[in-house]
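Peer 1: I need the structure of the sequence given here:
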Amino acid sequence: MAAVMIQGTGSDVGKSVLVAGLCRAFANRGLRVRPFKPQNMSNNAAVTADGGEIGRAQATQAMACRVAASVDMNPVLLKPQGDRISQLVVRGQVRGTLRAARWREGREGLLGEVLESYRRLAADADIVVVEGAGSPAETNLRAGDIANMGFARAAGVPVILAGDIDRGGVIAALVGTHAVIDAEDAAMIQGFLINKFRGDPALFADGMTTIAARTGWRGLGIVPWLAPARRLPSEDAVVLERPAAGGAGRVVVACPINPRIANFDDLDPLRLEPGVELVMVPPGQPIPDAALIVLAGSKATIPDLGFLRAEGWDVDILAHHRRGRPVLGLCGGYQMLGRSIADPHGIEGPPGTVAGLGLLDVETVLGGDKTLVEVRGEALGAPFAGYEIHLGRTSGADTARPVGRLADGRTEGATSADGLVAGSYVHGLLGLAAQRAAWLARIGLAARGPDHASDVDAALDEIAATLETHVDLDAVLAIARNAITSV
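Peer 2: Next comes the predicted model:
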């Protein structure tokens, strides 16, 4: 068994995409590959076949390996639900909530479970490709670390460090990392990659030489800007901070960005549509004139509903509805559209009940076991496939007009009497082309995009082909085969 860990000089340097690309490249070589991320922090999660939840990026990486996702691929997941407080998910199941200070004190106790998951994956693989989190240069977080060097050293997994040249200062980022981490951590790093390069790689030859000379690490390649990466499912909320490209002449679909927005990758399939301009509306901006408004999921529905009102977006949504235009709510967005949301156990804050937007005649009560299940069914005369991941139950008169019917015969979701407002708990509802076409037909648009999964699969092959050309993958494999396998 071989293993290699991709760490980065910072967040959003492209670690997730590099790991996905390496997984597909090695799978294309006939190897049994598994992805692994010891600790992740994301509100974009996916449901696994074994009934748990993991970070969306690890589910995509499993797809790159052509295997089913499992909870062992991301044994520790933190889901932020407020300032300095997160839900803790261990091996796919909720283990409570914790504050930042408690996490720093208690994370080392999870290392044993992380290593156990790693062992299980490694037992069934020729190579495990591991993704770090943040940066090993965050030395203030080193004590008790399980996400980067703490895991790498405990598991005996060699590291390749990736730097992002697009943000500038990549030489300083790599050399600076070498300067601030301790010698034993630095010894784990066997090579480096330059990521997101635009232009002629030959122009950075002297930069590669400088980094190698100052660190003693081997340069393994210069990865060009990977345009296909934009077709992979979103995980990190950093992508929401970037301005979207203009779309003159296209139909506008708008989604407000709440602070705890979750599973916003549900909207990614709309980006495939050449006739759609997907506008993610940041705080401080009104919801623009749109053909369709989508309310995405939320890690904390009641606080996000309060934020939505404080921004005045409730007024925009109600005005949109009065103009006879449709609204779709997904998961937490579905809950917001109802008459009320009750939190009798104080899951999201003080116990109580708040009024919803009142566009659906339903009520939601938060509590009970978390629903984690893959689903298939039919809605609007077309098939869909996705998953449910939510707390709470929703009931009321409008559930008599369900959005769809699941394969087991149960109904799902709710539709308003005027047919303009719909809510569903199904994440990935818009992924299949036929289902997406049925929704877009309601706003007068003929869909032309492919099934989202097929497009993601094609993007993974394109990324892998680029890595085969620009990265010394034989050297990466040699490094991986030096991993200690007796953890």
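
Peer 1: CA atoms for contacts and neighbours, from now on please.
Peer 2: OK.

Peer 1: Count the residues that sit near Ala417.
Peer 2: Using other Cα atoms under 10 Å, Ala417 has 15 neighbouring residues.

Peer 1: All the helices of the stretch 151-300 of the chain, residue numbers only.
Peer 2: Assigned by DSSP state H, counting those that start in this stretch, the helices in the stretch 151-300 of the chain fall at 170-180, 183-188, 205-215, 268-271.

Peer 1: next one: the stretch 301-450 of the chain
Peer 2: 301-310, 313-322, 332-337, 433-441.

Peer 1: need those helices in a markdown table with distance to Gly377 and mean neighbour count, can you?
Peer 2: Shown next, in a markdown table, are the helices of the stretch 301-450 of the chain (distance: least, Cα to Cα, whole Å; neighbours: other Cα atoms under 10 Å):
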| stretch | distance to Gly377 | mean neighbour count |
| --- | --- | --- |
| helix 301-310 | 26 | 19 |
| helix 313-322 | 27 | 17 |
| helix 332-337 | 18 | 29 |
| helix 433-441 | 10 | 20 |
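
Peer 1: so which of those comes closest to His452?
Peer 2: helix 433-441 (7.2 Å; Cα to Cα).

Peer 1: how far does that closest one sit from the chain's center?
Peer 2: Here helix 433-441 is found 23 Å from its chain centre; the criterion is Cα atoms, centre = their mean, to the nearest Å.

Peer 1: So which elements touch the helix or strand following it?
Peer 2: Moving toward the C-terminus from helix 433-441, the next helix or strand (DSSP states H and E) is helix 452-470. In this structure, helix 452-470 makes packing contacts with helix 15-28, helix 56-65, strand 218-224, judged by 3 or more Cα pairs under 8 Å, 6 or more residues apart in numbering; DSSP states H and E.

Peer 1: how about helix 452-470: buried residues?
Peer 2: Neighbour-count burial for helix 452-470 flags 452-453, 455-468 (criterion: 16 or more other Cα atoms under 10 Å).

Peer 1: likewise stretch 33-51?
Peer 2: For stretch 33-51, the neighbour count (16+ other Cα under 10 Å) marks 33-48 as buried.

Peer 1: please give me the structure for this one as well, since I'd like to look at both together:
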Amino acid sequence: MVQGTTSDAGKSTLVAGLARWFARRGCRVAPFKPQNMALNSAVTPEGGEIGRAQALQAMAAGVPLHTDFNPVLLKPATDIGAQVIIHGRVVSTLSARDYHHYKPTAMAAVMDSWARLTAGYDMVLVEGAGSPAEINLRDRDIANMGFAEVADCPVILVADIDKGGVFAHLVGTLELLSPSEQARVKGFVINRFRGDIGLLESGLDWLEARTGKPVLGVLPYLHGLFLDAEDALAAATLDKTATGLRVIAPAFPRISNHTDLDPLRLHPQVDFRWVGPGQSLPPADLIVLPGSKSVRADLDWLRAQGWEAAITRHLRYGGKLVGVCGGFQMLGRELHDAHGLEGAAGVSPGLGWLDLSTRLEPEKRLTTVTGALCLPGGEVPMRGYEIHMGVSEGSALDTPAVRFDDGRCDGALSDDGQVLGSYAHGLFDTPEALAGVLAWAGLHGAQRIDAAARREADLDRLADTLAAHLDVHRLAECFGPAHAARVCDILA
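Peer 2: All right, here's what the predicted structure looks like:
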């Protein structure tokens, strides 16, 4: 099990890299995160929902996505409440206090998945959540040491040196664990190091002498690594400039599946910028409204930030506008939440750029899709997935944005060809769809970018980095005496 001293310490990345490293050596690997709290998610082939990080780790391991990889997924709807997803399906929306009482039920689901994975795979690589040293969350913990103790799982502790205070993070975390939990920690990994390693060595020697735990390796800072983010927008992804098409998107407070926009961020001819609260809106050729877990609340936020007037001005001057999932719902005339699924029950006026209205229903649609994106210049292949509770109706749907291979139509394209909306996540993932959208927005003859191929290459780069910077023998010993020799043989 990989646990971290903080959120974003590198847990997801380390598990993904280990999964690719072991898989390349012929080992059948399963990723596992007992409990994940994230608004970026993915759809499994059987129609379940799991955290995006576990989907990435499954890709790294070369195995099909499965709900057992992330049996408990929490999707925050407010600061004190979240949608609770067990084995891929929504079971309830609970406050933080109510979920605390629900944890024994969630733990039973976790251990059911754990039993199936350990029986079906050569190796299971477990990712913790946040920090194991959160004192107020120790009771009934199912995400970190609470799970590790029940499952009798050895732990590697990872810390991010780029943030500073790495020795305090590691020693302090260890000190706040119980004696049995301290014994469970088999070694440390220091992540995102840049500089002269010789200047760090005295600190590593001190750390090992102080804790009695080995440093398994120091991983370098990997610039330009393109891997799906687990949840919130990292500071490094908030801004990226280039010469070419200007694209902006609002960083909603409850933004979900913002990885949809990664191909735009990645493209070298796209000047892409997230626009956060209080920031002025720069001129743009294309505005993208991403997904949201609380559409009406994020629409209120959008208006408060001045986006409604800015979008009107943008369209008046010939700009293009795309809405994905929740962003698509905002483009209609009304949003109805009679059941209070995303907050207080009620109706909100939409932006009114598409003649449709949306009502939220308790049943969530979860499916993978393939088809064609319907642009004014012609249809181009697309693939993606649907995760939504909205049902949209209206005349705008008579001109769909997407035609799925199963015969269904989705979304809408405005009569003037300036506004496009769809429920399909992954709308820009295929090179053809990305090029088509960029051409529609004004960038013709764009460089071909294949986000999936880039992800695969960076997973290999990550695995190569681990192989070069982790001590194989010390890593193998973390798996315990019964498995150390075999693990060492696999990685040799």
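
Peer 1: Can you calculate the TM-score here?
Peer 2: The TM-score (TM-score structural alignment, normalised by the length of the first structure) is 0.95; 478 aligned residues with a Cα RMSD of 1.5 Å.

Peer 1: ok so, going back, just send the helices of the stretch 301-450 of the first structure back as CSV, with distance to Pro283 of the first structure too.
Peer 2: Compiled in CSV, the helices of the stretch 301-450 of the first structure are given as follows (distance: least, Cα to Cα, whole Å):
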stretch, distance to Pro283 of the first structure
helix 301-310, 9
helix 313-322, 9
helix 332-337, 17
helix 433-441, 26
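
Peer 1: out of the helices of the stretch 151-300 of the first structure, nearest to Ser416 of the first structure?
Peer 2: Between the helices of the stretch 151-300 of the first structure, helix 268-271 lies closest to Ser416 of the first structure; by Cα to Cα that is 23.2 Å.

Peer 1: quick one: contacts of stretch 464-473 of the first structure?
Peer 2: Gly21, Leu22, Arg24, Ala25, Leu220, Gly221, Ile222, Val223, Pro224 (Cα atoms under 8 Å, 6 or more residues apart in numbering).

Peer 1: With respect to Pro383 of the first structure, which of these is nearest?
Peer 2: Of all these, Arg24 has the smallest distance to Pro383 of the first structure: 28.0 Å, by Cα to Cα.

Peer 1: got a list of what the equivalent of that closest one over in the second structure touches?
Peer 2: Alignment note (TM-score structural alignment): Arg24 of the first structure maps to Arg20 of the second structure. Residues near Arg20 of the second structure by Cα under 8 Å, 6+ apart: Ala60, Ala61, Gly62, Leu459, Asp460, Ala463.

Peer 1: can you tell me how far Arg20 of the second structure sits from Val487 of the second structure?
Peer 2: Going from Arg20 of the second structure to Val487 of the second structure by Cα to Cα, to the nearest Å gives 14 Å.

Peer 1: For the closest residue to Gly10 of the first structure other than its chain neighbours, give its distance to Leu141 of the first structure.
Peer 2: Among residues not flanking Gly10 of the first structure along the chain, Ser135 sits closest, at 4.7 Å (Cα to Cα, 6 or more residues apart in numbering). According to Cα to Cα, Ser135 of the first structure and Leu141 of the first structure sit 10 Å apart.

Peer 1: Kindly report the same for Arg91 of the first structure.
Peer 2: Taken as Cα to Cα, the span from Arg91 of the first structure to Leu141 of the first structure is 23 Å.

Peer 1: cool, Thr97 of the first structure as well?
Peer 2: When distance is defined by Cα to Cα, Thr97 of the first structure is 20 Å away from Leu141 of the first structure.

Peer 1: more crowded one of those two?
Peer 2: Comparing Thr97 of the first structure with Leu141 by other Cα under 10 Å, the one with more neighbours is Thr97, at 17 against 13.

Peer 1: Which of the residues in the host helix or strand of the more buried one are classified as buried?
Peer 2: For Thr97 of the first structure, the enclosing helix or strand under DSSP H and E is strand 93-99. By 16+ other Cα under 10 Å, the buried positions in strand 93-99 of the first structure come out as Gln93, Val94, Thr97, Leu98.

Peer 1: Quick one: map the second one onto the second structure.
Peer 2: Under the alignment defined by TM-score structural alignment, Val94 of the first structure corresponds to Val90 in the second structure.

Peer 1: Can you find the partner of the residue nearest to Gly10 of the first structure in the second structure?
Peer 2: Structural alignment (TM-score structural alignment) places Ser135 of the first structure against Ser131 in the second structure.

Peer 1: how much space between its match and Met37 of the second structure?
Peer 2: Ser131 of the second structure is 13 Å from Met37 of the second structure, where distance means Cα to Cα.

Peer 1: With Ser292 of the second structure instead?
Peer 2: 15 Å.

Peer 1: For the residue opposite Gly165 of the second structure in the first structure once aligned, give me its contacts.
Peer 2: In the first structure, the residue paired with Gly165 of the second structure is Gly169, using TM-score structural alignment. Counting by Cα under 8 Å, 6+ apart, Gly169 of the first structure makes contact with nothing.

Peer 1: I figured Lys11 of the second structure hits Ser131, correct?
Peer 2: No - look at Lys11 of the second structure against Ser131 with Cα atoms under 8 Å: they stay out of range, at 10.2 Å.

Peer 1: joint contacts of the two?
Peer 2: Gln3, Gly4.

Peer 1: Report how many residues lie close to Arg410 of the first structure.
Peer 2: Around Arg410 of the first structure there are 10 residues (other Cα under 10 Å).

Peer 1: Let me see the contact set for whatever residue of the second structure lines up with it.
Peer 2: In the second structure, Arg410 of the first structure lines up with Arg408, judged by TM-score structural alignment. Residues counted as contacts of Arg408 of the second structure (Cα under 8 Å, 6+ apart): none.

Peer 1: quick one: the aligned partner of Asp298 of the second structure in the first structure and Leu429 of the first structure, what's the gap?
Peer 2: Aligned against the first structure by TM-score structural alignment, Asp298 of the second structure finds its counterpart in Asp304. Relative to Leu429 of the first structure, Asp304 of the first structure is positioned 22 Å away (Cα to Cα).

Peer 1: What of Pro402 of the first structure?
Peer 2: Taking Cα to Cα, one finds Pro402 of the first structure at 14 Å from Leu429 of the first structure.

Peer 1: No further questions, thank you.
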